[in-house]
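1. Okay, predicted coordinates and the sequence, questions at the end:
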Amino acid sequence: MNTQILPAVAAAIFNEKGEILLQKRKDVNQWCIISGHVEFGETIEQALLREIEEETNSAANIIRFIGVYSSPASQTYTYHDRTVQYVTSYFEAKLTEEIAEDFSNNETQELKFFSTDQLPADLALINPNWLTDAMNKAESVFIR
């Protein structure tokens, strides 16, 4: 089987109530933070803002860099034709405009803000520290 290592980005987006935005992805039918691939010719910051725009139809600003996640245990995905280990640059971002009610597109089935202590059971594979790292406002960067 074909194996690859690819760069990716992910965003923790909180609202004014401290709830986190999750996307119900159409490809895996699970909830996940906004994330995606870095495309050739773009920076990780450009990739993050593009992914947020594509998956929410809303613009955002980057607040801070949370860390980099490369652990094979949480960053390896097996597809029908390949296995990919992602090296994910993880940021906190803030939306600069409201998400349209009932927004969906070819990637996004649904978007919803969740209380951090009431997350849906059907979460896609994410590093186990994704939420505590995002909620930790210390001046540290996490390498996981």
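-> Yep, it's here.

2. use CA for all of it now, contacts and neighbours both
-> Fine.

3. Ala73 - that's part of a helix, no?
-> Yes - Ala73 forms part of a helix when assessed by DSSP: H, G, I helix; E, B strand; the rest coil.

4. What count of nearby residues applies to it?
-> Ala73 has 12 neighbours, counted by other CA atoms under 10 Å.

5. so what does the lengthiest helix in the chain touch, helix or strand wise?
-> Longest helix in the chain, counting residues (DSSP state H): helix 44-56. Here helix 44-56 touches strand 2-13, strand 34-37, strand 60-69, strand 108-114, going by 3 or more CA pairs under 8 Å, 6 or more residues apart in numbering; DSSP states H and E.

6. then this one, side by side with the first:
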Amino acid sequence: MRPAAIGIVLDRSQERVLIVKRRDIPGWVLPGGGIDPGETAEQAVVREILEETGYRVRVDRIAAHYTPINQIASPTTVFVCGLDSGAPALSTETTALGFYPLSGLPQPFFTLHQIWVEEAMAHPSTVIERPIREVTYGRVLLTLVQHPLLVCRYFLHRLCKT
């Protein structure tokens, strides 16, 4: 899988984070996506956030580099970003977006992104480097068993995009 860039976009108070509700699965996530050929991770996160939310951001710091332990996750760089300009705008990938308190994110919020937010906020002066242990074949199978319609919907959406 191609490398990804994810943004933790904080509002001016540093107490609320920008999240989006995906169109392909009914859940909330941090904005971000794949890094295009010839693009840096920093350029990708700025582009993805603008495309998904309508906001222009600046990268304040690299929070983490996460590496996959299998073929179902992507190498991911997580950035903490600040808001520069723009207005909320939905995209073809999103059905809702907004700033929510770090202590009260709407559910369902993607568990891995929750962990990444918590790690980034707990270590503001450190670049975290660790494997993505939370994404395993067993967890994917468990999700398929518990939520078969959501998993099918996600994969059908991905197939239609290619």
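-> Done, it's in. Just so we're clear, the structure is a prediction, and the values are computed from it rather than from any experiment.

7. Work out the TM-score between the chains.
-> Once superposed, chain against chain, the TM-score is 0.80 (TM-score structural alignment, normalised by the length of the first structure); 129 aligned residues with a CA RMSD of 1.9 Å.

8. before we move on, the earlier item: please convert the helices and strands packed on helix 44-56 of the first structure to a markdown table, extending it with mean neighbour count and distance to Ile126 of the first structure.
-> Below are these laid out as a markdown table (neighbours: other CA atoms under 10 Å; distance: least, CA to CA, whole Å):
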| stretch | mean neighbour count | distance to Ile126 of the first structure |
| --- | --- | --- |
| strand 2-13 | 19 | 10 |
| strand 34-37 | 20 | 10 |
| strand 60-69 | 18 | 10 |
| strand 108-114 | 18 | 16 |
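
9. can you list those in a markdown table and add distance to Leu22 of the first structure?
-> Listed next are those as a markdown table, based on distance: least, CA to CA, whole Å:
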| stretch | distance to Leu22 of the first structure |
| --- | --- |
| strand 2-13 | 8 |
| strand 34-37 | 7 |
| strand 60-69 | 15 |
| strand 108-114 | 6 |
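
10. Which one of those strands lies nearest to Asn136 of the first structure?
-> Of all these, strand 60-69 sits nearest to Asn136 of the first structure, with 8.8 Å by CA to CA.

11. State the distance from Glu39 of the first structure to Thr78 of the first structure.
-> 20 Å (CA to CA, to the nearest Å).

12. And Ala138 of the first structure? What does it align with in the second structure?
-> Under the alignment by TM-score structural alignment, Ala138 of the first structure pairs with Pro124 in the second structure.

13. Next: Ile66 of the first structure.
-> By TM-score structural alignment, Ile66 of the first structure lines up with Ala63.

14. Does Ile44 of the first structure touch Ser35 like I think?
-> No - applying CA atoms under 8 Å as the test, Ile44 of the first structure and Ser35 come out as separate, 11.4 Å apart.

15. elements contacting the lengthiest strand in the first structure?
-> For the first structure, the longest strand by residue count, based on DSSP state E, is strand 82-95. If you count contacts as 3+ CA pairs under 8 Å, 6+ apart, strand 82-95 of the first structure packs onto strand 2-13, strand 60-69, helix 72-75, strand 76-78.

16. Once you drop chain neighbours, what's closest to Ala41 of the second structure?
-> Leaving out its chain neighbours, the residue that sits closest to Ala41 of the second structure by CA to CA, 6 or more residues apart in numbering is Ala5, at 5.6 Å.

17. How much space separates the equivalent of that neighbour over in the first structure from Ser115 of the first structure?
-> Taking TM-score structural alignment, the alignment pairs Ala5 of the second structure with Val9 from the first structure. Separation of Val9 of the first structure from Ser115 of the first structure (CA to CA) stands at 23 Å.
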